[in-house]
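> Attaching a predicted model along with its sequence, questions to come.
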Amino acid sequence: MSAFLSELGRRLAEKWLTALVLPGLLFTGAVLLAATLRHTHALDVDFLLSRAASYNRDVRGTGSTAVLLAVSGALLAAAGAGLLAQAVAVPVRVVWLGRWPSPLGPLSSALVRRRADRWQRLQARYAEEVERPRPDRAVIDALAARRNRIAPAPPCRPTWIGDRIAATDRRVHLEYGLDLTSAWPRLWLTVPEEVRAELRAARSALDSATTTAAWGVLYVLLGLLWWPAAVAGAGTLTAAWRRGRSGAGELAELAESTVDLHGAALGAALGLGTADAPLTRELGRRITARLRKGA
């Protein structure tokens, strides 16, 4: 048990160092640069070197205790910055998933309408091509790809990531009559460990992108004091958004695939069917009715 606790502590320390302290040290350094250079000397290397030399002389003149305190302060500031980034990641996640607060309701509704109109136009063209006497397969595939780049199901969120995640629930319900919100905790308990590992990795990738975006927000705010930080923040936000889209797409695909491949096993675990039988709409409805318990 002591060996297990020691290994657990080591892994937690490594995760804390990687997730909080190292990015926090980088941000703390950027804050020091911003406080030193400001907009006036934003890219003035000579000014920075002279200030650094002066600070170094001051610290060395006060002895090793001051150096130790400075290092400790930097580490504490880095950890604090990491905790701040994790806090900022919460509203970033809300924005990405399209669950915007009521004051942003009008903007959210306008964006949803815009996305839905584009989706419906492409869906109408897709349906028209499919119903032709001699449909063109290449045209059908191209229209489907363009429509699905907006969302795999009719848009209901103001953001791509929000629609991609929400589409999983809607597609599963339309195909199988299964309420994924009710079924997912039970399905999680029935799938093999390797499936759960894949899902955890996909969720971790999305969470990591969210935290990266939070750092981007902090750098953009720091740009109010030192404009190069805003440039770095904008680049970080762009990279984070792309990673977030990729992570959300992978997570949604894995979740839907889990239902496709293991949904019948959930029915069998509930005594409503056999694991080797396909998941049908009838079985999906029965699973939903059982899990909702009349609610």
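Thanks, I have it.
> make it CA atoms for all contacts and neighbour counts henceforth
Noted.
> Could you look up the next helix or strand downstream of the lengthiest helix in the chain?
Using DSSP state H, we find that the single longest helix of the chain is helix 227-269. Counting by DSSP states H and E, the element after helix 227-269 in chain order, helix or strand, is helix 281-292.
> Who are the packing partners of that following helix?
Helices and strands touching helix 281-292, by 3 or more C-alpha pairs under 8 Å, 6 or more residues apart in numbering; DSSP states H and E, are helix 160-176, helix 180-190, helix 227-269.
> Below is structure B, check it against A:
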Amino acid sequence: MSAKFLEGFGNKLAEQWIANLFAPAFVFWIGGILAYIYRYGWQSIAQWFPDAKFEPLQVGILAIVLIVVLISAFVVQRFDTEVLRGLEGYWYPGIRDLGRPILDRMTQSQIKRRKNLLNRWKKLHEKYNQHQLSALDRAEYVRLDRVLRQFPNLGDDFMPTRLGNILRAAERRPYDRYGLDAIICWSRLWLLMPDSARKELQDARTELNNGVRIWTWSILFLIWTIWTWWAIPCAIASAIFAYCWILDAATVYGDLIESVFDLYRISLYQSLRFPLPNNPAEEKEIGLKVTEYLFRGLQKDFIQFTTPPNGEKK
């Protein structure tokens, strides 16, 4: 009976089982079992599997364990967005009010860090203009150029964390360059993108969510300190690894968001029947009106709709 159950179960869920075997939820619960064994010994677990005659009971226990693991994985996954926003620095109102001094200090630290990096970049930029950069200076110049792109341009836009600034900078660049608010325009632009662009964005966002999920499970792993001390270094090491993963994934995701506006914003203008800009300065003005039009609507004749490409009125 148990053999048939396991065989049927394996045939139906083989791919899902393999995919989730080394997922954070499984590692979390396996770590908990090891911590329990470390505290109480192997016999405390072995007593649940006393004899082969009770094989159906053993299969039932394994099935219950599997269900618990899968349900916990689903529950934690539902909080991916909330955890990500917390790591960015968007805290809930009650917590935010209590932690306002800490958030302010963290934000000022990020502003100071950008200022120091910018000062160093300016010195290297002067040497670059004078063709006096050494190989090491050139490598640092490129690195600083990349890092500075991960900060917003205005102090009011700064977030308390590095992750928050990476994503905020990606959101602000379309507005600074084209006058298009990323949050307001994104849902419309998404519908106009080709499938290949959507897939790249979905893959990048999945990678970002995976890092957030591992970070969440790493913090939850501290629960097992009730049984063993080594849960603390394991949780800290895993959380640091996950946060580095999140930063890299957020950088890629932010670059893709910026690229989408660079490549497909014209489709947004055309779909809304807005006139195409003739130069960058005019585009910023039109982009601001597109943002306002999508957000609140334009009640005056600031913009004359263009004729659709097929010549038919919509």
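Done, it's in. Quick caveat, the model's predicted, so the values are computed rather than measured.
> so where in structure 2 does the longest helix of structure 1 end up aligned?
Aligned by TM-score structural alignment, helix 227-269 of structure 1 falls on residues 229-271 of structure 2.
> Okay, angle between the strand or helix carrying Glu128 of structure 1 and helix 160-176 too, please.
For Glu128 of structure 1, the host element (DSSP H and E) is helix 105-130. Interaxial angle of helix 105-130 of structure 1 relative to helix 160-176 (axes from the mean of the first three to the mean of the last three C-alpha atoms, to 10 degrees): 50 degrees.
> so how much does helix 105-130 of structure 1 differ from structure 2 once superposed?
For helix 105-130 of structure 1, the mean deviation from structure 2 after alignment is 2.4 Å (mean C-alpha distance after the TM-score superposition for structure 1).
> ok, and what's touching the helix or strand following that helix?
The helix or strand immediately downstream of helix 105-130 of structure 1 is helix 137-150, counting by DSSP H and E. Residues outside helix 137-150 of structure 1 that contact it (C-alpha atoms under 8 Å, 6 or more residues apart in numbering): 115, 118-119, 122-123, 125-126, 129-130, 160.
> Go again with 10 Å.
115-116, 118-130, 151-154, 159-161, 163-164 (C-alpha atoms under 10 Å, 6 or more residues apart in numbering).
> re earlier: name the helices or strands packed onto the longest helix of structure 1?
helix 22-37, helix 64-97, helix 160-176, helix 180-190, helix 193-222, helix 281-292 (3 or more C-alpha pairs under 10 Å, 6 or more residues apart in numbering; DSSP states H and E).
> what about 8 Å?
The contact analysis (3+ C-alpha pairs under 8 Å, 6+ apart) places helix 227-269 of structure 1 against helix 160-176, helix 180-190, helix 193-222, helix 281-292.
> closest to Leu83 of structure 1 out of those?
helix 193-222 (10.4 Å; C-alpha to C-alpha).
> what's the spacing between that closest one and its chain's center?
The chain centroid and the centroid of helix 193-222 of structure 1 are separated by 5 Å, computed with C-alpha atoms, centre = their mean, to the nearest Å.
> Likewise for stretch 16-32 of structure 2?
21 Å.
> gap between the two ends of that stretch?
22 Å (C-alpha to C-alpha, to the nearest Å).
> Would you mind pulling the contact partners of it?
In contact with stretch 16-32 of structure 2 (C-alpha under 8 Å, 6+ apart) are residues 10, 69-70, 72-73, 213-214, 217-218, 221, 224.
> One more: stretch 158-174 of structure 2?
Contacts of stretch 158-174 of structure 2 (C-alpha under 8 Å, 6+ apart): 87-89, 103-111, 149-153, 157, 180-183, 246-247, 250-251, 254-255, 257-258, 261-262.
> about what we covered before: average offset between the longest helix of structure 1 and structure 2?
Helix 227-269 of structure 1 sits 1.1 Å off on average (mean C-alpha distance after the TM-score superposition for structure 1).
> circling back to that earlier point, the helix holding Glu128 of structure 1: which residues count as buried?
Residues 108, 111-113, 115-116, 119, 122-123, 126, 129 are the ones in helix 105-130 of structure 1 that count as buried (16 or more other C-alpha atoms under 10 Å).
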